[in-house]
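Peer 1: coords below, sequence missing:
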């Protein structure tokens, strides 16, 4: 399926409460264009003008998807990615760059970046990446829900065993009382 800005909306409604996007871009015009382009698809879009500001926002908010430039003041995109992944390995990361430095791209891929988006930005490609990010987020959330359900079942089984043990003990006490 080819994702476009229009059909991205098909799954964005599933994530209204869960998908939070952080855009880290030092170029004000690009940052504002990106924000306007994606604001209608995500319940919360946070913007930062450099890597340090992005990290501060990330640490305060529940961010699921990061769209970051590489060359930024105070903290570059590579440092930002390293810091964020040390806190949350599940975040979906899309890197923007006007430069095609293959060594840097390899480093980012090895760090765990999901996608690379060259500048100038191809909006259809960006929509496809967001679509993939939302599918991954949906799967991650379902897995977490399933894990919680499994943990709840395990606790219920433990409780059932305890209750059965208590019932056996009560039956023994009751049988001792009826013997007397």
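Peer 2: That came through, no problem. From a predicted model like this one, the values you see are computed outputs, not experimental measurements.
Peer 1: going by C-alpha atoms from here, please, whenever you check contacts or count neighbours.
Peer 2: Fine.
Peer 1: so how far is residue 74 from the residue nearest the centre of the chain?
Peer 2: Centrality entry for the chain: nearest residue to the mean C-alpha point is residue 64, 2.7 Å, by C-alpha atoms, centre = their mean. When distance is defined by C-alpha to C-alpha, to the nearest Å, residue 64 is 23 Å away from residue 74.
Peer 1: this is the comparison structure:
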């Protein structure tokens, strides 16, 4: 993988200042996710927040420290209620410039077709039913690495002072 990063400019761009934000209210699940990401994406700096207020504060701080913009946000839909996840997604998508364009992956225990359809309608980039076992989380984050960091071209953060 390291040699690909050196020779492939897209991958180099995806991994440059690679930050990922996890918004998860369950501390055990949040830590499990963070540990799995650290194993599968060691090049990526991960921030873990547990509430809407912490998430918005983190993103607000990123506005003054542009190099800390996350390239991807993992958002638990039920924080602890579904309306909380919808509200955060809506607030992220309404943010100005590059911040509102950050891909958001919704994670949920729910496999309800209603939740899935509404998630895409509200602008999420992907919807994933949460795995239950640590081995499944590792497989999930390896797939996430392959898709979001090694396959797609992530948007370059364009900073504007105006």
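Peer 2: Received, thanks. Not measured: the values here are computed from a predicted model.
Peer 1: show me what the helix or strand that contains residue 3 of structure 2 packs onto, helices and strands only.
Peer 2: Residue 3 of structure 2 is located in helix 2-7, with elements delineated by DSSP states H and E. Judged by 3 or more C-alpha pairs under 8 Å, 6 or more residues apart in numbering; DSSP states H and E, helix 2-7 of structure 2 is in contact with helix 9-15.
Peer 1: for the helix it packs on, which positions count as buried?
Peer 2: By 16 or more other C-alpha atoms under 10 Å, the buried positions in helix 9-15 of structure 2 come out as 10, 11, 12, 13, 14, 15.
Peer 1: correct me if wrong: the first one contacts residue 156.
Peer 2: No: if you go by C-alpha atoms under 8 Å, residue 10 of structure 2 and residue 156 don't touch, sitting 10.4 Å apart.
Peer 1: can you give me the strands in structure 1?
Peer 2: Applying DSSP state E to structure 1 gives strands spanning 20-24, 44-48, 65-69, 92-97, 115-118.
Peer 1: ok, and what's touching the second one?
Peer 2: When contacts are taken as C-alpha atoms under 8 Å, 6 or more residues apart in numbering, the neighbours of strand 44-48 of structure 1 outside the stretch itself are 19-26, 31, 35, 38-39, 54, 57.
Peer 1: do the same with the first one
Peer 2: By C-alpha under 8 Å, 6+ apart, the list of residues contacting strand 20-24 of structure 1 from outside reads 31, 34-35, 42-51, 54, 58, 62-69.
Peer 1: now do the last one
Peer 2: For strand 115-118 of structure 1, contacts defined as C-alpha under 8 Å, 6+ apart pick out 93, 94, 95, 96, 97, 98, 99, 100, 105, 125, 126, 129.
Peer 1: selecting buried members of the residues you listed in ChimeraX, what would you type?
Peer 2: Command for ChimeraX that selects the buried part of the contacts of strand 115-118 of structure 1, burial taken from 16+ other C-alpha under 10 Å:
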select :93,94,95,96,97,105,125,126,129
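Peer 1: tabulate the contacts of strand 115-118 of structure 1 (a markdown table), appending distance to residue 119 of structure 1.
Peer 2: A markdown table is the format used below for these (distance: C-alpha to C-alpha, whole Å):
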| residue | distance to residue 119 of structure 1 |
| --- | --- |
| 93 | 16 |
| 94 | 12 |
| 95 | 10 |
| 96 | 7 |
| 97 | 6 |
| 98 | 5 |
| 99 | 8 |
| 100 | 10 |
| 105 | 14 |
| 125 | 11 |
| 126 | 11 |
| 129 | 14 |
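Peer 1: residues contacting residue 137 of structure 1?
Peer 2: Residue 137 of structure 1 makes contact with 19, 64, 92 under the criterion C-alpha under 8 Å, 6+ apart.
Peer 1: between those residues, which sits nearest residue 8 of structure 1?
Peer 2: For those, the residue nearest residue 8 of structure 1 by C-alpha to C-alpha is residue 19; the value is 13.0 Å.
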